[in-house]
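>>> make a model of this:
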Amino acid sequence: MIDLKNLDDLARKLSDLVPPGLKDARADLEQNFKSTLQAGLGKLDLVTREEFEVQRAVLLRTREKLDAMERALTVLEAKLAEPGASKN
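Next up, the predicted model:
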């Protein structure tokens, strides 16, 4: 979910960039900036930091399991390649 405080801060910073002649419309512009930012960010396929960290942990565990399986396969292949290994 998008942090609304950060969105408010960004809209406020954008409204601060408004030329002095348009300062009367500053509040309206700030609200428009905020609405536009919310709409644009809402269309993006974003995940929360928590969801990202969960998926990162899953990927790390999967990599660890894959590495262990690759090591076990290497050991098995070495045993099969030894002279005198039984062949079925």
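>>> when you work out contacts or count neighbours from here on, use the C-alpha atoms and nothing else.
OK.
>>> just give me the longest helix of the chain.
Secondary structure of the chain read by DSSP state H shows that its longest helix is helix 49-81.
>>> sequence B follows; please return its structure for comparison with A:
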Amino acid sequence: MLDPKKLEEIARQIADSVPPGVKNMAEEAEGKIKQVLQAQLSKLDLVTREEFDIQTQVLIRTREKLEAMESRIAALEAQQADK
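Alright, predicted model coming up:
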């Protein structure tokens, strides 16, 4: 397998050999692409990972409570049936 440090060195050498004008164009293009992506993503109805994780935990607790209530109701119904 290739040494990661060697790969970084090769990448740095390649980046250093690129003419400054091309670097500037690439940086500008990258910046514009990021702007467009951020604008388009902000239009979508998305939640953050943190919000998703919180709602997942809420759902887990809700399911646990529901299962406990179902068990309790079943026991009460069984108790009523025995009377």
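>>> on that earlier part again, with the second structure superposed, average distance for the longest helix of the first structure?
If you overlay the two and look at helix 49-81 of the first structure, the average distance to its match in the second structure is 0.7 Å (mean Cα distance after the TM-score superposition for the first structure).
>>> what distance separates that helix from the centre of its chain?
Mean C-alpha position of helix 49-81 of the first structure versus that of the full chain (Cα atoms, centre = their mean, to the nearest Å) differs by 22 Å.
>>> residue 27 of the first structure versus the residue most central in space within the first structure, what's the distance?
For the first structure, the residue sitting closest to the mean C-alpha position, by Cα atoms, centre = their mean, is residue 52 at 5.2 Å. Going from residue 52 of the first structure to residue 27 of the first structure by Cα to Cα, to the nearest Å gives 35 Å.
>>> so residue 47 of the first structure: helix, strand or coil?
Going by DSSP: H, G, I helix; E, B strand; the rest coil, the secondary structure assigned to residue 47 of the first structure is coil.
>>> count the neighbours of the counterpart of it in the second structure for me.
Following TM-score structural alignment, the counterpart assigned to residue 47 of the first structure within the second structure is residue 47. Residues near residue 47 of the second structure, counting by other Cα atoms under 10 Å, number 9.
>>> again, but for residue 23 of the second structure
With neighbours defined by other Cα under 10 Å, the count for residue 23 of the second structure comes to 14.
>>> roughly how far does residue 82 of the first structure sit from residue 74 of the first structure?
With Cα to Cα as the criterion, residue 82 of the first structure and residue 74 of the first structure are 12 Å apart.
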